[in-house]
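Chemist: Curious how this folds, go ahead:
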Amino acid sequence: MKNLVLLLTVFFLASHSMALEQPKHRVLETIGKIELRDYEPSILAEVEVEGERSAAVNQAFRILAGYIFGGNQGQNKIAMTAPVTQAPEPSSRAGEKIAMTAPVTQETVSATGSAGNPRWRVAFMMPSKFTLETLPKANDERIKFRVSEPVKRAAIVFDGFSTESNLSTHREQLEAFVTKRGIKTRGEYSMAFYNDPFTLPWNRRNEWWVAIE
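Modeler: Below is the predicted model of the structure:
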């Protein structure tokens, strides 16, 4: 855990002087803390892990961080982006870091793991300068790449630490909003995290996303 905190801190402090690249989208409507957004396609690097939510995202983050810090067949360092998302599921070049982006996302995967543990899909968005053809191949076969489809999402933005109670409260608010509006959703709800571990609670940016019709 200590190594992960250090790694996260290095990531975000290294990128502090410049804004992290984020998924391209436009805001269609804002209602308090909730936004309806229209997202463009982006390339995602994803890994599926199982276990308790926070432990799962930590494990997945280490795997994905290894890739963007040079754990690829070109040894390329890739810029970080934001957010990281979480949802319930050979080259001869000399090497490059891949730029930071945000957020990290996390969502649940439908299937459960070997001991009935939940499975999670954690994703980093790849910088927009890359295509699937130009991205360096990951050394870790657990990392998969895909192009996300254009999608409309309902999102709720909130601060505070990503505790289970804080996450649950705001997911319920987003669920209540789409139900009241009669908005049809599809797929799983995803969590999106934008900050390093040392950002103060009132300065943090967390989000819940859900795709809408």
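Chemist: When you work out contacts or count neighbours from here on, use the C-alpha atoms and nothing else.
Modeler: Will do.
Chemist: Okay, and the closest residue to residue 189 other than its chain neighbours sits in which element?
Modeler: Among residues not flanking residue 189 along the chain, residue 210 sits closest, at 4.8 Å (C-alpha to C-alpha, 6 or more residues apart in numbering). In this structure, residue 210 is located in strand 206-212 according to DSSP states H and E.
Chemist: what helices or strands is that strand leaning on?
Modeler: Using 3 or more C-alpha pairs under 8 Å, 6 or more residues apart in numbering; DSSP states H and E as the contact criterion, the elements in contact with strand 206-212 are strand 151-158, helix 164-181, strand 185-193.
Chemist: Next, report how far the shortest one is displaced from the centre of its chain.
Modeler: Meaning strand 151-158. Chain-centre distance of strand 151-158: 13 Å, with C-alpha atoms, centre = their mean, to the nearest Å.
Chemist: now the angle between helix 164-181 and that strand, please.
Modeler: Orientation of strand 151-158 against helix 164-181 (axes from the mean of the first three to the mean of the last three C-alpha atoms, to 10 degrees) gives an angle of 130 degrees.
Chemist: List the contacts of strand 151-158.
Modeler: Contact partners of strand 151-158, identified using C-alpha atoms under 8 Å, 6 or more residues apart in numbering, comprise 33-41, 170-171, 174, 178, 204-213.
Chemist: Also the second one?
Modeler: The set of residues that contact helix 164-181 without belonging to it, under C-alpha under 8 Å, 6+ apart, is 34, 154, 155, 156, 158, 160, 184, 185, 208.
Chemist: Name the nearest of those relative to residue 59.
Modeler: Distances from the contacts of helix 164-181 to residue 59 were compared by C-alpha to C-alpha; the smallest belongs to residue 208, at 20.7 Å.
Chemist: what about the nearest residue to the closest one once chain neighbours are set aside, distance to residue 174?
Modeler: For residue 208, ignoring the flanking residues on the chain, the nearest one in space by C-alpha to C-alpha, 6+ apart is residue 191 at 4.7 Å. Distance, residue 191 to residue 174, by C-alpha to C-alpha, to the nearest Å: 12 Å.
Chemist: I'd like the structure of this one too, to check against the first:
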Amino acid sequence: MYRTDTVHTSGWLIAAVHGAFASLPEIDQFAENTPYAGSYVPLRNYGRDERVSSVMIELRHKVYLTDPAAPTARPKSRTMKSRSGRTVSRSAGYAPRRAARTAVRGDEESARDAGFRKLAEYILGGNEEKPKIAMTAPVSQARSADNSWIISFYMPSQWTMSALPTPDNQEVELVEVPDETIAARRFTGSRSATAVATRAAELLGALENTEWVPVGEPVACFYDPSWSLPFRRRNEVVVPVATC
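Modeler: Take a look at the predicted model:
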């Protein structure tokens, strides 16, 4: 945390910032005015207007972003080829996986954000044993039978169900995901509800008159963080399929 002086960064503001971060398990170090010092105050107000308060917060990128040199782990899969030779979508066979998931009510995008926060707390130490679990991709979102949204993080392959720590939040559950064959439509750009619905309709349409028959509802998968440039995002809509 960077601060100015007692006029514009008063004791109550410093205490408030400390209090806001003290309960976060992923923040294990907190320092003031190091390695730099100072915060921003408009020149017209500096030293003249005590109503203007200022504090600048800097987070090390490792707190919220995995090492860009180390690729994010992804579930193991193998590509399935169409008998007809048509390339209508990506078809893959996924091996059994473990996932942490949570159910959230609300509109599609706000539910996605709320579910992500709950699951991020779990892998960042919000569990009984307190270990941190590496982030993997994708994060998936699916509509449940009761119209809530199921947000899922897939666990790194080395974690077995018996070894995974128990979540502190009872709204987070750990589940076994059986092996499955899916068809996928990849896209970049917007992740809005409209964009996801459009891609889902394209995927289902592309599967018509092929040997791949949908056996479930479409699921949205997101491989990149929300702050990534839209044109560089990898998004997918997938649906479980069987051959006819």
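Chemist: Give me the TM-score for this pair.
Modeler: For these two chains in superposition, a TM-score of 0.79 is obtained (TM-score structural alignment, normalised by the length of the first structure); 181 aligned residues with a C-alpha RMSD of 2.1 Å.
Chemist: For residue 81 of the first structure, which of the helices and strands packed on strand 206-212 of the first structure is the nearest?
Modeler: Evaluated over those, closeness to residue 81 of the first structure peaks at strand 185-193, with 10.9 Å, by C-alpha to C-alpha.
Chemist: That closest one aligns to what range in the second structure?
Modeler: Using TM-score structural alignment, strand 185-193 of the first structure lines up with residues 214-222 of the second structure.
Chemist: now the strands: where do they sit in the second structure?
Modeler: With DSSP state E as the criterion, the second structure has strands at 2-3, 55-56, 77-79, 90-94, 97-104, 139-143, 149-154, 172-177, 180-187, 212-214, 219-222, 235-243.
Chemist: mean per-residue distance, the third one to the first structure?
Modeler: For strand 77-79 of the second structure, the mean distance from the matching residues in the first structure following superposition reads 0.6 Å, by mean C-alpha distance after the TM-score superposition for the first structure.
Chemist: Show me how far that strand is from its chain's centre.
Modeler: Between the centre of strand 77-79 of the second structure and the centre of its chain there are 23 Å (C-alpha atoms, centre = their mean).
Chemist: Check the fifth one too.
Modeler: Once both centres are worked out by C-alpha atoms, centre = their mean, strand 97-104 of the second structure turns out to sit 12 Å from its chain's centre.
Chemist: can you check the first one too?
Modeler: Strand 2-3 of the second structure sits 30 Å away from the centroid of its parent chain (C-alpha atoms, centre = their mean).
Chemist: ditto for the last one
Modeler: When C-alpha coordinates are averaged (C-alpha atoms, centre = their mean), strand 235-243 of the second structure and its chain have centres 20 Å apart.
Chemist: quick one: buried residues of it?
Modeler: 235, 236, 237, 238, 239, 240, 241 (16 or more other C-alpha atoms under 10 Å).
Chemist: Next, the contact list for the counterpart of residue 75 of the first structure in the second structure, please.
Modeler: Under the alignment by TM-score structural alignment, residue 75 of the first structure pairs with residue 130 in the second structure. Contacts here follow C-alpha under 8 Å, 6+ apart; on that basis residue 130 of the second structure touches residue 165.
Chemist: now residue 130 of the second structure: how far from residue 124 of the second structure?
Modeler: In this structure, residue 130 of the second structure and residue 124 of the second structure are 8 Å apart, going by C-alpha to C-alpha.
Chemist: so what sits against both of these two?
Modeler: Common neighbours of residue 130 of the second structure and residue 124 (C-alpha under 8 Å, 6+ apart) do not exist.
Chemist: thinking again about what came up before, go through the strands of the second structure and pick out the most buried.
Modeler: When the strands of the second structure are scored by mean count of other C-alpha atoms under 10 Å, the highest mean neighbour count falls to strand 149-154 (a mean of 24).
Chemist: Output the contacting helices and strands for it.
Modeler: With contacts defined as 3+ C-alpha pairs under 8 Å, 6+ apart, the packing partners of strand 149-154 of the second structure are strand 97-104, helix 108-123, strand 139-143.
Chemist: in the second one, what counts as buried?
Modeler: What it means is helix 108-123 of the second structure. Neighbour-count burial for helix 108-123 of the second structure, with 16+ other C-alpha under 10 Å as criterion, is recorded at 108, 111, 112, 114, 115, 116, 118, 119, 120, 121, 122, 123.
Chemist: Let me have those residues in TSV, extended by distance to residue 137 of the second structure.
Modeler: TSV is the format used below for the buried residues of helix 108-123 of the second structure (distance: C-alpha to C-alpha, whole Å):
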residue	distance to residue 137 of the second structure
108	19
111	18
112	15
114	17
115	15
116	12
118	16
119	13
120	13
121	16
122	16
123	13
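Chemist: can you pull the contacts of the alignment partner in the first structure of residue 165 of the second structure?
Modeler: Alignment of residue 165 of the second structure against the first structure is given by TM-score structural alignment, with residue 136 as its counterpart. With contacts defined as C-alpha under 8 Å, 6+ apart, the neighbours of residue 136 of the first structure are 72, 73, 74, 75, 76, 91.
Chemist: out of these, who's nearest residue 195 of the first structure?
Modeler: Residue 195 of the first structure lies nearest to residue 76 out of the contacts of residue 136 of the first structure, by C-alpha to C-alpha, at 23.7 Å.
Chemist: Pretty sure residue 99 is one of the things that closest one touches, is it not?
Modeler: No - with contact defined as C-alpha atoms under 8 Å, residue 76 of the first structure and residue 99 do not form a contacting pair (9.8 Å).
Chemist: list the residues that contact both of these two?
Modeler: By C-alpha under 8 Å, 6+ apart, the residues touching both residue 76 of the first structure and residue 99 are residue 68.
Chemist: Residue 72 of the second structure and residue 136 touch, don't they?
Modeler: Yes - proximity of residue 72 of the second structure to residue 136 meets the contact threshold set by C-alpha under 8 Å, at 5.4 Å.
Chemist: Just the terminal-to-terminal distance for stretch 126-137 of the first structure.
Modeler: For stretch 126-137 of the first structure, the separation between the terminal residues is 13 Å (C-alpha to C-alpha).
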